[in-house]
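Visitor: how would this look folded up:
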Amino acid sequence: MQNVLRRNDVEKATGLPRSTIYEKMAKGEFPKPIKLSAKSVGWLESEIIAWQKARIQQRDRVPA
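Guide: Reported below is the predicted structural model:
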């Protein structure tokens, strides 16, 4: 079973505002949500964690 995060939780976890989340999703730079009902979506916590880890790895890369 995976945890599903609602938008407010995703904003808190990433530090990104709503507009940036949707902008990054449109560019393929952020996980896309899953549809929960006709009017609600959520993000898989595991995908948000993976996105965070990728940002940390990107930060820690040493230029060649």
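
Visitor: From now on I want contacts and neighbour counts done on CA atoms only, so please keep to that.
Guide: OK.

Visitor: From Gln52, how far out is the spatially closest residue to Leu44 that is not a sequence neighbour?
Guide: Distances taken as Cα to Cα, 6 or more residues apart in numbering place Val4 nearest to Leu44, at 4.7 Å, with adjacent residues excluded. Per Cα to Cα, to the nearest Å, Val4 is found 16 Å from Gln52.

Visitor: one more, for comparison:
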Amino acid sequence: MPTTVIAAKTHAHAPRTQRRIYRLRHVMASTGFGRAWIYQLMADGKFPKAIRIGKRAVGWDGDLVDQWVADRLEGR
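Guide: Prediction:
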């Protein structure tokens, strides 16, 4: 019975992690905060700013939100 060998592609650089845009619902679920408190923290400069992603839509950089949550969990 012949053996089949499948060669894996190799890349010169490591694959880049996919960046995500979080909508408000995801940010609220990630932080446990409500809409008003998230916007208050943004106004106080204590939470990542939302970015415009459309005419009537905003989102947050997922990496920044995830780092903010991690910092809070580590007591920073």
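
Visitor: And the TM-score between these chains?
Guide: Overlay of the two chains. TM-score (TM-score structural alignment, normalised by the length of the first structure): 0.85; 59 aligned residues with a Cα RMSD of 1.2 Å.

Visitor: Provide a list of residues in contact with the residue nearest to the spatial centre of the second structure.
Guide: For the second structure, the residue whose C-alpha lies nearest the mean C-alpha position (Cα atoms, centre = their mean) is Gly62; its distance is 1.4 Å. Neighbour list for Gly62 of the second structure: 19-22 [criterion: Cα atoms under 8 Å, 6 or more residues apart in numbering].

Visitor: Among those residues, name the buried ones.
Guide: Burial by neighbour count, 16 or more other Cα atoms under 10 Å: within the contacts of Gly62 of the second structure this picks out 21-22.

Visitor: where do the strands sit along the first structure?
Guide: For the first structure, the strands defined by DSSP state E occupy 4-5, 34-37, 40-44.

Visitor: Include distance to Arg59 of the first structure when you put these into JSON lines, please.
Guide: Below are the strands of the first structure laid out as JSON lines (distance: least, Cα to Cα, whole Å):
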{"stretch": "strand 4-5", "distance to Arg59 of the first structure": "25"}
{"stretch": "strand 34-37", "distance to Arg59 of the first structure": "28"}
{"stretch": "strand 40-44", "distance to Arg59 of the first structure": "23"}
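
Visitor: Contact partners for Ile51 of the second structure?
Guide: 58-61.
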